[in-house]
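[1] Sequence plus predicted model, see below.
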Amino acid sequence: MLRYFDTSVILLSILNDPRRDEGLKYLKQGGLTSELGLVELVSYLSRNLNEDPLPYAIKIINTFNIKIMNINGLRLSPFGDLTEVAHLAINVSRQVKLRTLDLLHLTYALLLNVDEIITADKEFIKAEKFLKERNITLNIVK
């Protein structure tokens, strides 16, 4: 089973949060995140540490065997060449009504053909029906 981790659940591994234990159960099973997830993780660490965040990000990613994935390719659109991610996100946005970063995570998950999205972000509930129609399970850590 391919699972995609939204940054919110990856961050639970280092936060003092009541959802931490449940998040760790998912993280210990390993999975995928996108370049976006990595950038968000490093951004969070850089704002909350007084030292280089990269060793911490590497440790978190390696501890939970999270594979960082990217999507290559361009699509021609009325706006010119767009990345696959931007192209699909624009097309999906009307159906799911998510905030931009959540929409991009969902788009990566679709393009990576995952079976499951794990998040600690309740906002994703807006996309539950959309995901179910595509046989993708949504698990919101509570």
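    In hand now; what should we look at? Numbers count the residues shown, from 1 in each chain.
[2] CA atoms for contacts and neighbours, from now on please.
    Noted.
[3] So which residues of the protein form strands?
    With DSSP state E applied, the chain shows strands at 3-5, 31-34, 66-69, 74-77, 80-83, 116-119, 137-140, listed in chain order.
[4] Show me what the first one is packed against.
    Counting contacts by 3 or more CA pairs under 8 Å, 6 or more residues apart in numbering; DSSP states H and E, strand 3-5 is packed against strand 31-34, strand 116-119.
[5] Ok, the third one next?
    In this structure, strand 66-69 makes packing contacts with strand 31-34, helix 35-48, judged by 3+ CA pairs under 8 Å, 6+ apart.
[6] Report the buried residues of it.
    Along strand 66-69, the positions that meet the burial threshold by neighbour count (16 or more other CA atoms under 10 Å) are I66, K67, M69.
[7] before we move on, the earlier item: switch the helices and strands packed on strand 3-5 over to TSV; also include mean neighbour count and distance to L101.
    Below are these laid out as TSV (neighbours: other CA atoms under 10 Å; distance: least, CA to CA, whole Å):
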stretch	mean neighbour count	distance to L101
strand 31-34	23	12
strand 116-119	23	12
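[8] need these in a markdown table with distance to I10, can you?
    Formatted as a markdown table, the helices and strands packed on strand 3-5 follow (distance: least, CA to CA, whole Å):
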| stretch | distance to I10 |
| --- | --- |
| strand 31-34 | 9 |
| strand 116-119 | 8 |
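[9] Structure two is appended below for comparative analysis:
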Amino acid sequence: MSYVDTSVIVAAFDKLNSRQRMAREVLEEGERKIVSELVLTELASILSKREDMLLELSRKLKVREELIVPVVILYILRRFKLSYRRVDGYRRIFMIGNLYSPFATAVDMSSKFKLKTLDLLHLAYVKTLMEQGEGINELITVDHNFEREREIIKRELNVDVKILGSSSE
């Protein structure tokens, strides 16, 4: 099973992105793919900046403007058969207190993985979802920041990183 990073979904809809075709092909493959609430939140943020498109869609679909972002996200999930998986619970961080599980995991993992904040959070979601029983064996992204961490991710989490458009793919 694969965890899909937001960057893949964005690339699939970006006509100017050289990896659009590749992203669509990967998303349309039959293997089960999951996304987290982080992906949903990033998509909502990206979509909300496209006001003209949302207004036009709202009129065409006869959906109230305040509901169009969730409707588009639902369309994306269904279009590519992506499953949203929720993360439950909190974990205690020494001398800090309780944090939402993916954030606590990100804090714990930050000394091992030198990634940007959102990339680290995606990886923390992968680890947390695996701890909840999801059989994730691959993280799919177009983000080349994962390249330098690929080996340690494989060693520590037993998860392959598939970077679309990478020479090693």
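    The structure has been received and is ready for your questions. In this text the structure is predicted, and so the values were computed from the model without any measurement.
[10] TM between them?
    Structural agreement between the two chains, given as a TM-score (TM-score structural alignment, normalised by the length of the first structure), stands at 0.93; 141 aligned residues with a CA RMSD of 1.2 Å.
[11] returning to what we had before: closest one to L12 of the first structure among the helices and strands packed on strand 3-5 of the first structure?
    With distances scored as CA to CA, the stretch of those nearest to L12 of the first structure is strand 116-119 (9.8 Å).
[12] what about the closest one, how far off from the second structure?
    When the second structure is overlaid, strand 116-119 of the first structure sits 0.3 Å from its aligned residues on average, using mean CA distance after the TM-score superposition for the first structure.
[13] In the second structure, point out the residues matching that strand.
    Taken onto the second structure by TM-score structural alignment, strand 116-119 of the first structure occupies residues 138-141 there.
[14] circling back: would you mind checking which of the buried residues of strand 66-69 of the first structure is nearest to L11 of the first structure?
    Here the nearest of the buried residues of strand 66-69 of the first structure to L11 of the first structure, counting by CA to CA, is I66; it sits at 12.7 Å.
[15] So what does the closest one match up with in the second structure?
    Using TM-score structural alignment, the equivalent of I66 of the first structure in the second structure is L82.
[16] Tell me how far its match lies from Y3 of the second structure.
    Distance from L82 of the second structure to Y3 of the second structure, counting by CA to CA, to the nearest Å: 9 Å.
[17] Give me the common contacts of these two.
    Contact criterion CA atoms under 8 Å, 6 or more residues apart in numbering; residues bridging L82 of the second structure and Y3 by contacting each: K33, I34, V35.
[18] Could you check how many residues crowd around the aligned partner of L164 of the second structure in the first structure?
    Residue mapping for L164 of the second structure onto the first structure gives V141, with TM-score structural alignment as the criterion. Applying other CA atoms under 10 Å, we find 19 other residues in the vicinity of V141 of the first structure.
[19] ok, V141 of the first structure to S46 of the first structure distance?
    If you measure V141 of the first structure against S46 of the first structure using CA to CA, the figure is 25 Å.
[20] Could you do G31 of the first structure as well?
    When distances are taken as CA to CA, G31 of the first structure and S46 of the first structure turn out to be 24 Å apart.
[21] do F130 of the first structure as well
    As defined by CA to CA, F130 of the first structure lies at a distance of 34 Å from S46 of the first structure.
[22] so who does the closest residue to M1 of the second structure other than its chain neighbours touch?
    Excluding the flanking residues, the one nearest M1 of the second structure by CA to CA, 6 or more residues apart in numbering is I136, at 4.8 Å. Each residue near I136 of the second structure by CA under 8 Å, 6+ apart is listed here: M1, S2, Y3, V126, L129, M130, V159.
[23] which one of those residues is nearest L74 of the second structure?
    Each of the contacts of I136 of the second structure was scored against L74 of the second structure by CA to CA, and Y3 proved nearest at 17.2 Å.
[24] ok, how many other residues are close to that closest one?
    Taking other CA under 10 Å as the definition, Y3 of the second structure ends up with a neighbour count of 30.
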